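Q: Here is a sequence with its predicted model. Questions after.
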Amino acid sequence: MEKPLFLYALCGSQRKASTNRRLLEALRDNAPAGVVVEICELIGELPIFNPDREGENTPAIVEEFAAKIRAANGIIVACPEYAHGLPGGLKNALDWLVSRDEVPFKPAMIAHASHRGDFALEQLTEVLKTMSLRLVDEAFLKISLLGKTDGGQSDVLAEAVKSGLLVSVLVKFCAAINRVGV
């Protein structure tokens, strides 16, 4: 039996009622056979990045986070826009990975749960490219959940499941991963 593809999802929002987290949960819950999506629970626990704490001084939780990134066949990133920028916790998590070898050329896809947020999307794209992640543009997912009631969000996500949108983007992402044999 073939080993499933492991996708590690980073949510920029740490809110319990985050629309981006809800979108990642929908991707996880509707992943096609042979694909496992795990949502990172470590971002809010990471200490503030400090280059003096790299190498032999790297905190254990950062090593745990990096090990998950290393094990992943691909990374899914979803984040809101805060004051025209990336959420600090997500940027901090990414900063911990900059000088490490887990991310160069690792496939990444962006999922976005809002009808707005272009500043954050531009910044996120720039940061991920600068870190040498391989963005899979054909797997970009944008579903507007922001500003909707819980029921409205459920309806939008149910339609995305019914239409095959969620599975489709994951299939495209996995195909891109498989093309390079990551």
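A: Happy to help now that I have it.
Q: From now on I want contacts and neighbour counts done on CA atoms only, so please keep to that.
A: Fine.
Q: how far away is the residue nearest the centre of the chain from Ser18?
A: Centroid-nearest residue in the chain: Val77, 1.9 Å away (criterion: CA atoms, centre = their mean). The gap separating Val77 from Ser18 is 14 Å, by CA to CA, to the nearest Å.
Q: Please identify the buried residues of the helix or strand harbouring Gly89?
A: According to DSSP states H and E, Gly89 maps onto helix 88-97. Going by neighbour count (16 or more other CA atoms under 10 Å), the buried part of helix 88-97 is Gly89, Leu90, Lys91, Asn92, Ala93, Leu94, Asp95, Trp96, Leu97.
Q: Closest one of these to Ala111?
A: Distance to Ala111, by CA to CA, is smallest for Leu90 among the buried residues of helix 88-97, at 14.0 Å.
Q: residue contacts, the closest one?
A: Leu90 makes contact with Leu10, Cys11, Gly12, Ser13, Ile43, Cys79, according to CA atoms under 8 Å, 6 or more residues apart in numbering.
Q: and the fourth one, which of the three is it?
A: Yep, that's Ser13 we're talking about. Taking DSSP: H, G, I helix; E, B strand; the rest coil as the rule, one finds Ser13 in the coil state.
Q: can I assume Pro104 is in contact with Leu133?
A: Yes. The pair Pro104 / Leu133 is scored as a contact, 5.2 Å apart, by CA atoms under 8 Å.
Q: Which one of those two is surrounded by more residues?
A: Remark: of Pro104 and Leu133, Leu133 carries more neighbours, 20 against 17, as counted by other CA atoms under 10 Å.
Q: quick one: the more buried one from Arg53, how far?
A: Distance from Leu133 to Arg53, by CA to CA: 23 Å.
Q: Tell me the buried residues in the longest helix anywhere in the chain?
A: For the chain, the helix with the greatest residue count under DSSP state H is helix 165-180. When burial is assessed from 16+ other CA under 10 Å, helix 165-180 yields the following buried residues: Leu165, Leu166, Val167, Ser168, Val169, Leu170, Val171, Lys172, Phe173, Cys174, Ala176, Ile177.
Q: try it against this one:
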Amino acid sequence: MNEIKVLAISGSLRQKSSNTALMNAIIGLAPENMKFTIYGGLGDLPHFNPDLDVDEGPASVRELRTQLREADGVLLCTPEYGNGVPGVLKNALDWLVSTTVFMNKPTAVISASPSPMGGDKAHASLLLTLKMIHAKIVDRGILIIPYITMKMNKGGAITDNELKQELLSVLQELEQACFLKQEETGSA
């Protein structure tokens, strides 16, 4: 199969974030043809200001947009803060509203939390924003994971077999959507 480039984004800046650990575990489950780039600039983006969004915007914003433009698909893993999307992730998405870099981009969206709700409010809000910027949310590529800390060990490995199978399905769906997108655009 063709190589598929996926941009992986964690919605958390916390060094020991369970969502970042989950994102890394998912990358470890991916087939060899899926090549991941982990976006590490979430904390470097300036606060969104339309007055700064001229001539491609600040350097950190240009870098985010370039990485998205070059990716065949996107994997988002995010916690929930204060019943919503973490501010740094929402800020990044706000910088993308005036562009088409997310348009029809196959995207898998995972929210995980140590709570019983799994980050459902952040997940719902994130999906609304992604749909507004025309991301292509992958069928069966969305997942809410409650009690994430009970499903991974301290080393970041997934210990819950049911979760592992769900994540493999998400990866398969994302891979297929990216492959179809490549065929449509002739980049396969």
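A: Arrived safely, thanks for sending. Every value quoted in this text rests on a predicted model; they were computed, and no experiment measured them.
Q: between the contacts of Leu90 of the first structure, which is nearest Ala108 of the first structure?
A: Nearest to Ala108 of the first structure among those, counting by CA to CA, is Leu10 at 10.5 Å.
Q: Report the secondary structure state of the closest one.
A: Following three-state DSSP, Leu10 of the first structure is assigned to strand.
Q: how much space between it and Leu42 of the first structure?
A: Taking CA to CA, one finds Leu10 of the first structure at 9 Å from Leu42 of the first structure.
Q: same question, Gly164 of the first structure
A: Note on Gly164 of the first structure: its distance to Leu42 of the first structure, by CA to CA, is 30 Å.
Q: try Ala33 of the first structure
A: In this view, Ala33 of the first structure and Leu42 of the first structure are 26 Å apart by CA to CA.
Q: Could you find the counterpart of Arg140 of the second structure in the first structure?
A: Using TM-score structural alignment, the partner of Arg140 of the second structure in the first structure is Glu138.
Q: Point me to the helix or strand that includes Ser144 of the first structure.
A: Short version, using DSSP H and E: Ser144 of the first structure is in no helix or strand.
Q: ok, for it, nearest residue in space, not its chain neighbours?
A: Nearest non-adjacent residue to Ser144 of the first structure, counting by CA to CA, 6 or more residues apart in numbering: Ser114, 4.3 Å away.
Q: can you check Asp139 of the second structure too?
A: The shortest distance from Asp139 of the second structure to any non-neighbouring residue, by CA to CA, 6+ apart, is to Glu173 (6.9 Å).
Q: now do Asn73 of the first structure
A: Of all residues not flanking Asn73 of the first structure in the chain, Phe6 sits nearest, at 5.4 Å (CA to CA, 6+ apart).
Q: which SS class is that neighbour?
A: Of the three states, Phe6 of the first structure takes strand under three-state DSSP.
Q: That one maps to what in the second structure?
A: Looks like Phe6 of the first structure aligns to Lys5 there (TM-score structural alignment).
Q: Give me the distance between that match and Leu126 of the second structure.
A: In terms of CA to CA, Lys5 of the second structure sits 22 Å off from Leu126 of the second structure.
Q: Mind checking which of those two has more residues around it?
A: Set Lys5 of the second structure next to Leu126 and count neighbours by other CA under 10 Å: Leu126 wins out with 23 against 20.
Q: Helix or strand for the more buried one, just tell me which one.
A: Leu126 of the second structure belongs to helix 120-132 when assigned by DSSP H and E.
Q: Could you report the neighbour count for Gln41 of the first structure?
A: Residue 41 of the first structure: Glu, not Gln. Neighbour count for Glu41 of the first structure, taken as other CA under 10 Å: 12.
Q: should've said Ser98 of the second structure
A: Ser98 of the second structure: 11 surrounding residues under other CA under 10 Å.
Q: returning to what we had before: tell me which of Leu10 and Leu42 of the first structure has more neighbours.
A: Remark: of Leu10 of the first structure and Leu42, Leu10 carries more neighbours, 26 against 15, as counted by other CA under 10 Å.
Q: quick revisit: report the angle between the helix holding Leu126 of the second structure and helix 87-94.
A: On the basis of axes from the mean of the first three to the mean of the last three CA atoms, to 10 degrees, helix 120-132 of the second structure is oriented at 10 degrees to helix 87-94.
Q: any residues touching helix 120-132 of the second structure, and which ones?
A: Helix 120-132 of the second structure is contacted from outside by 79-81, 83-86, 93, 109-111, 137, 144, using CA under 8 Å, 6+ apart.
Q: And for stretch 54-64 of the first structure?
A: So stretch 54-64 of the first structure is contacted by Leu42, Glu45, Leu46, Arg53, Trp96 (CA under 8 Å, 6+ apart).
Q: Just give me the match in the second structure for the third one.
A: Following TM-score structural alignment, the counterpart assigned to Leu46 of the first structure within the second structure is Leu45.
Q: doesn't Lys90 make contact with that match?
A: No. The pair Leu45 of the second structure and Lys90 does not pass the contact test of CA under 8 Å, sitting 11.0 Å apart.
Q: Can you check which part of the first structure the strand or helix carrying Leu75 of the second structure sits on?
A: Per DSSP H and E, Leu75 of the second structure falls inside strand 73-78. Using TM-score structural alignment, strand 73-78 of the second structure corresponds to residues 74-79 of the first structure.
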